[in-house]
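Asker: Structure here, sequence nowhere to be found:
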């Protein structure tokens, strides 16, 4: 009985320790945002927030552009997620189920694109976007982010579809189902955890992206939060409380989204590792 209690206690302590490590950066941003200048440079840092300084959040949302930045980030992230997953499902299905010339080469190319740094593609993409009038637009950022995250989305979904017995599709085809019907009514429900996992990957890729956003967006009203926060850093000084307040607000939607779908992430990422 004592061993059982000790084991439970050890697990609870371990979980609380991991949770503390994960949550502490978010808490520290909140405390720093609600600290005065004297608290920031004190010998003993403040560990509890000073709610008398809460006006920094109000100022960031009401008088600043933080609300607009967060909305832009949300539009870009959701748009990228929908587009990349929407294209990744049929692409992953094609790579898994169809045989065509150049299939192996295409798979290698998809893997190779994951090794290319974003900075390497800035100049050619800038010229391409200028030609098609996609500079200074959220649509352009959605397209470029989707292009960069699509390969990993397609490969993960391919692995998930590989784990689905082909007999299910053969039975559906025997009943007259077409490939599109087979994909949407048989495969998609079975790979739902993998779809959720790739949606998380696409969302966070676009949510945190900085290089393309700072290069292709000139209008401050169209900047995502990742660029807006960096704009606070100046040569003569940096409003630390404001930076931390906006960073805290920037982190909350991403954390909330992950908590909603986190139970699918592990199962989705491992789907297809062992064929059924």
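Answerer: Alright, I've got the coordinates. In this text the structure is predicted, and so the values were computed from the model without any measurement. Residues are numbered from 1 along each chain as shown.

Asker: Every contact and neighbour count from this point should use C-alpha atoms.
Answerer: Fine.

Asker: All the helices of the stretch 101-250 of the chain, residue numbers only.
Answerer: Along the stretch 101-250 of the chain, counting by DSSP state H, counting those that start in this stretch, helices occupy 103-113, 118-131, 138-162, 166-174, 179-182, 188-190, 192-208, 211-216, 225-230, 240-270.

Asker: In the third one, which residues are buried?
Answerer: The reference is to helix 138-162. Within helix 138-162, the residues that count as buried by 16 or more other CA atoms under 10 Å are 138, 140-146, 148-162.

Asker: That one vs helix 192-208, what angle?
Answerer: Per axes from the mean of the first three to the mean of the last three CA atoms, to 10 degrees, the angle that helix 138-162 makes with helix 192-208 is 150 degrees.

Asker: Using TSV, please lay out the helices of the stretch 101-250 of the chain together with distance to residue 23.
Answerer: Converted to TSV, these look like this (distance: least, CA to CA, whole Å):
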stretch	distance to residue 23
helix 103-113	33
helix 118-131	30
helix 138-162	27
helix 166-174	44
helix 179-182	43
helix 188-190	33
helix 192-208	18
helix 211-216	27
helix 225-230	20
helix 240-270	10
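
Asker: out of the ones you listed, which comes closest to residue 10?
Answerer: Residue 10 sits nearest to helix 240-270 of all these, at 23.4 Å, using CA to CA.

Asker: Measure how the closest one sits relative to helix 138-162, angle-wise.
Answerer: Between helix 240-270 and helix 138-162, the angle comes out at 30 degrees (the same axes, to 10 degrees).

Asker: who does helix 240-270 touch, helix- and strand-wise?
Answerer: helix 2-33, helix 55-58, helix 192-208, helix 225-230 (3 or more CA pairs under 8 Å, 6 or more residues apart in numbering; DSSP states H and E).

Asker: Quick one: name whatever helix or strand follows the first one.
Answerer: To tie it back to what came earlier, the one meant is helix 2-33. As assigned by DSSP states H and E, the chain's next helix or strand after helix 2-33 is helix 37-40.

Asker: Second structure follows, compare the two:
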């Protein structure tokens, strides 16, 4: 059924409107970051960035350790992403393909971990990490974030594995493939879109996490960007446009990673699982 001319006109307009709503916060951050403090509270604020003030970004790098904050956040986010996916693949496959006593309890236990807020676990984690010499360590922060992300990713991957026909695996087993080879060579390529989505979830959690980063890290050299941005609260010596410039630099890497991963999600969704 062909769409009407009105529908063909309204759809692009609706997409543009939604895109504008999504992009506008970032655009307004850029505008604010290039607006001098004396003009931020004017009755008619400027709607376009002042390119003459673009030097604020260079000034921020010279006066604030933004590069180190961003690098620490990237290490934590990347480590959380890789470790979470590696630890979630085999449990997800087990929940999907095996039946054994206690399976329902294991599945419920994974869900139950999401019922506890991070703030309730800060004190016990602090005590445990102290005994393991993981305090004030990016590795400890990666492990803490991974513990929260793995249950969610496990269920996401399990749902994707459930959609793979058993006949595909049985054919590979008949050809002599071991179980682990089936998982690595057949199952994982077929669920590539889900792995990309799981990577986005894990990366965003590691990138945006604040409670553990604030509690488990005390060294300024290991401070993440989320904690660094929060440290501006209550400081009158830091101009608002400088804070907003840091916010822009904190936001863009996450957006770029999402756009990068989205390509693989779309590519995987359009690929067939079985060629014939």
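Answerer: Here it is on my side, so go on. This one's a predicted model, so the numbers in the text were calculated from it and none came from an experiment.

Asker: After superposing, what score do the chains get?
Answerer: Here the superposed chains carry a TM-score of 0.92, computed using TM-score structural alignment, normalised by the length of structure 1; 267 aligned residues with a CA RMSD of 1.8 Å.

Asker: which one of the helices and strands packed on helix 240-270 of structure 1 has the most crowded surroundings?
Answerer: helix 192-208 (a mean of 23; mean count of other CA atoms under 10 Å).

Asker: who's in contact with the most centrally placed residue in structure 1?
Answerer: For structure 1, the residue nearest the mean C-alpha position is residue 204 (1.0 Å; CA atoms, centre = their mean). With contact set as CA atoms under 8 Å, 6 or more residues apart in numbering, residue 204 of structure 1 has these partners: 77, 254.

Asker: counterpart of it in structure 2?
Answerer: Matched to structure 2 by TM-score structural alignment, residue 204 of structure 1 sits across from residue 204.

Asker: gap between that match and residue 227 of structure 2?
Answerer: 15 Å (CA to CA, to the nearest Å).

Asker: do residue 98 of structure 2 as well
Answerer: From residue 98 of structure 2 over to residue 227 of structure 2 the distance is 42 Å, taken as CA to CA.

Asker: try residue 176 of structure 2
Answerer: From residue 176 of structure 2 to residue 227 of structure 2 the distance is 52 Å (CA to CA).

Asker: Same question for residue 108 of structure 2.
Answerer: Distance of residue 108 of structure 2 to residue 227 of structure 2, given as CA to CA: 33 Å.

Asker: Counting neighbours, what do you get for residue 127 of structure 1?
Answerer: By other CA atoms under 10 Å, the residues close to residue 127 of structure 1 number 12.

Asker: what's the closest of the helices of the stretch 101-250 of structure 1 to residue 25 of structure 1?
Answerer: The closest of the helices of the stretch 101-250 of structure 1 to residue 25 of structure 1 is helix 240-270. By CA to CA, the value is 9.6 Å.

Asker: could you give the angle of that closest one to helix 2-33?
Answerer: 140 degrees.

Asker: Just the buried residues of helix 240-270 of structure 1, please?
Answerer: For helix 240-270 of structure 1, a neighbour-count test (16+ other CA under 10 Å) marks 240-251, 254, 258, 262, 264-265, 267-269 as buried.

Asker: go on, stretch 110-126 of structure 2?
Answerer: By 16+ other CA under 10 Å, the buried positions in stretch 110-126 of structure 2 come out as 110, 118, 122, 125, 126.

Asker: mind checking how far the last one is from residue 141 of structure 2?
Answerer: In other words, residue 126 of structure 2. Using CA to CA, residue 126 of structure 2 is found at 11 Å from residue 141 of structure 2.

Asker: Residue 56 of structure 2 now?
Answerer: Taking CA to CA as the measure, residue 56 of structure 2 falls 31 Å from residue 141 of structure 2.

Asker: Ok, residue 92 of structure 2 next?
Answerer: 24 Å.

Asker: How about residue 144 of structure 2, nearest residue that isn't a chain neighbour?
Answerer: residue 212 (7.4 Å; CA to CA, 6 or more residues apart in numbering).

Asker: which residues are common contacts for residue 126 and residue 141 of structure 2?
Answerer: Common contacts of residue 126 of structure 2 and residue 141, defined by CA under 8 Å, 6+ apart, comprise residue 216.

Asker: Show the contacting residues for residue 70 of structure 2.
Answerer: 224, 225, 250.

Asker: gap between the last one and residue 230 of structure 2?
Answerer: As judged by CA to CA, residue 250 of structure 2 and residue 230 of structure 2 stand 12 Å apart.

Asker: what number of residues lie near the closest residue to residue 67 of structure 2 other than its chain neighbours?
Answerer: Counting by CA to CA, 6+ apart, residue 67 of structure 2 lies nearest to residue 61, which is 6.9 Å off, once chain neighbours are set aside. Residues lying near residue 61 of structure 2 (other CA under 10 Å) number 14.

Asker: Counting neighbours, what do you get for the closest residue in space to residue 155 of structure 2 that isn't next to it in sequence?
Answerer: Leaving out its chain neighbours, the residue that sits closest to residue 155 of structure 2 by CA to CA, 6+ apart is residue 92, at 6.4 Å. With neighbours defined by other CA under 10 Å, the count for residue 92 of structure 2 comes to 23.

Asker: Contact partners for residue 92 of structure 2?
Answerer: Residues counted as contacts of residue 92 of structure 2 (CA under 8 Å, 6+ apart) are 154, 155, 157, 158, 161.

Asker: okay, stretch 91-110 of structure 2 sits on what stretch of structure 1?
Answerer: Using TM-score structural alignment, stretch 91-110 of structure 2 pairs with 91-110 in structure 1.
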